[in-house]
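>>> coordinates only, sequence not included:
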């Protein structure tokens, strides 16, 4: 994972969105409520969260799409995208209330499912500047905890969230602080540094 300053190397959603799966946050079978066009002109929509880069997406669905909140669906510009007709990247403020409510649960589910990927963040995090380390971007991790993680991972890489919790006194919820940071990066478009959102690997 890499950290970049927001605003640099902007992402063109149409060209650079290459994640394979997204998780549905909300399904609007009749399109956006504020869309005043006749119903026959409105396509069903879904809001979703891309799994690899945590990008927020608005999916335009096929009329007969069978989609529910929590579904993992393929979003692959290089292949078949059924039931997705097209998609675009959106901001946190564009989400429906239901999608906003679902977001934290879905982020936690992704972090759970891909535990190895996120444990490796603790194993591989690097300095951003002379005074700031990627680990310090996580809520509640100050200089002491950061140094404890760095010292311990030199001895042996962390294998799981439980391993982290056992070996780092004071780091009581290593998964939860990652989830909190990801949610913060999704909500606040003015953050200077992003470690998880918009990172395709």
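Received it, and whenever you're ready, just let me know what you need. Quick caveat: nothing in here was measured; it's all calculated off a predicted structure.
>>> could you use CA atoms for every contact and neighbour count after this?
Fine.
>>> for residue 142, which non-adjacent residue is spatially closest?
residue 136 (5.8 Å; Cα to Cα, 6 or more residues apart in numbering).
>>> right, and the one you found touches residue 147 too?
No: when contacts are counted by Cα atoms under 8 Å, residue 136 is not listed as touching residue 147 (10.1 Å).
>>> before we move on, back to that, for the residue nearest to residue 142, which three-state class applies?
helix (DSSP: H, G, I helix; E, B strand; the rest coil).
>>> another structure for you, compare them:
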């Protein structure tokens, strides 16, 4: 099974694959690992595409991996470059990985626009006073109600349509990206809509 230029995987089971985007590649392992260089495995930091979990990947010695590459992390039998992985927090990331995070989140959102536009279509109340839409930066009661009114008239098909139909909501994609980054940086947020909980 190979990954094509478009990122699609040859074969019919690509829906079952878990993928991650490489944020940083450490061919000689972590600097704080005191073992001799020949005993250290190459590592990478990566962002899961499905639930934005952060991972430290142990790579195969011959893995040809670069920042921005999409790698298969599961199921085990489908992995090529990745020997294993563990979930990490934002604070565990290298400086390079932190710097790449926003680009990776944007790329994931761009590649699956319908999934993220559907957040505007499907967001629900969390409590009597708080709605999922209110978790987005800059969205208060008025903008939330504008979104809810517009989606009653029919679902949004694109970010562009969200922006055209919802008066006052500028850059709906960037608003989501900002929220995802906030959820990644702050492990203690009470409500996480996009990022899977550590565990």
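Yep, that arrived. Since the structure is predicted, the reported quantities are computational estimates derived from the model, not experimental observations.
>>> after superposing, what score do the chains get?
Taking TM-score structural alignment, normalised by the length of structure 2 as the basis, the two superposed chains have a TM-score of 0.89; 182 aligned residues with a Cα RMSD of 1.1 Å.
>>> the more surrounded of residue 136 and residue 147 of structure 1?
Neighbours per residue, other Cα atoms under 10 Å: of residue 136 of structure 1 and residue 147, the larger number sits with residue 136, 17 against 13.
>>> what residues sit buried inside the strand ranked longest in structure 1?
Determined from DSSP state E, the single longest strand within structure 1 is strand 21-28. For strand 21-28 of structure 1, the buried set under the neighbour-count rule, 16 or more other Cα atoms under 10 Å, comprises 21, 22, 23, 24, 25, 26, 27, 28.
>>> quick one, what contacts the residue nearest to the second one when sequence neighbours are not counted?
With Cα to Cα, 6+ apart as the measure, residue 50 is the residue that lies nearest to residue 22 of structure 1, at 4.1 Å, once sequence neighbours are left out. With Cα atoms under 8 Å, 6 or more residues apart in numbering as the criterion, the residues that contact residue 50 of structure 1 are 19, 20, 21, 22, 23, 56, 57.
>>> now which residue in structure 2 aligns to the second one?
If you follow residue 20 of structure 1 across to structure 2 using TM-score structural alignment, you land on residue 18.
>>> and the closest residue to its match other than its chain neighbours, what is it in contact with?
Counting by Cα to Cα, 6+ apart, residue 74 is the residue found nearest to residue 18 of structure 2 once chain neighbours are left out, at 4.9 Å. Going by Cα under 8 Å, 6+ apart, residue 74 of structure 2 touches 17, 18, 19.
>>> what does residue 74 of structure 2 align to in structure 1?
By TM-score structural alignment, residue 74 of structure 2 lines up with residue 76.
>>> quick check: its match vs residue 15 of structure 1, distance?
Going from residue 76 of structure 1 to residue 15 of structure 1 by Cα to Cα, to the nearest Å gives 11 Å.
>>> conserved subset of the contacts of residue 50 of structure 1 in structure 2?
Compared against structure 2 with both residues aligned by TM-score structural alignment, their matches' Cα atoms under 8 Å, the contacts of residue 50 of structure 1 retain 20, 21, 22, 23, 56, 57.
>>> re earlier: which members of the contacts of residue 50 of structure 1 are the farthest-apart pair?
Farthest pair in the contacts of residue 50 of structure 1 (Cα to Cα) is 20 and 56. Separation: 13.7 Å.
>>> out of those two, which sits in the busier spot?
Neighbour count, other Cα under 10 Å: between residue 20 of structure 1 and residue 56, residue 56 has more, with 25 against 17.
>>> how about that one, nearest residue that isn't a chain neighbour?
Spatial nearest neighbour of residue 56 of structure 1, excluding adjacent residues (Cα to Cα, 6+ apart): residue 49 at 4.8 Å.
>>> give me the secondary structure label for the one you found.
Reduced to three states with three-state DSSP, the structure at residue 49 of structure 1 is strand.
>>> doesn't residue 23 make contact with it?
Yes: taking Cα under 8 Å as the definition, residue 49 of structure 1 is a contact partner of residue 23 at 5.2 Å.
>>> residues shared between the contacts of the two?
By Cα under 8 Å, 6+ apart, the residues touching both residue 49 of structure 1 and residue 23 are residue 106.
>>> on that earlier part again, now do the contacts for the residue nearest to residue 142 of structure 1.
142, 143, 146.
>>> what residue of structure 2 takes the place of the first one?
Pointing back at residue 142 of structure 1 there. Under TM-score structural alignment, residue 142 of structure 1 pairs with residue 140 in structure 2.
>>> still on that earlier bit, pull out the buried members of the contacts of residue 136 of structure 1.
residue 146.
>>> which of the contacts of residue 136 of structure 1 sits closest to residue 90 of structure 1?
Of these, the one sitting nearest to residue 90 of structure 1 (Cα to Cα) turns out to be residue 142, at 32.2 Å.
>>> all the strands of structure 2, residue numbers only.
Residue ranges of the strands in structure 2, as given by DSSP E, are 18-26, 43-48, 54-59, 70-74, 82-88.
>>> need those in CSV with distance to residue 183 of structure 2, can you?
Shown next, in CSV, are the strands of structure 2 (distance: least, Cα to Cα, whole Å):
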stretch, distance to residue 183 of structure 2
strand 18-26, 17
strand 43-48, 13
strand 54-59, 11
strand 70-74, 22
strand 82-88, 14
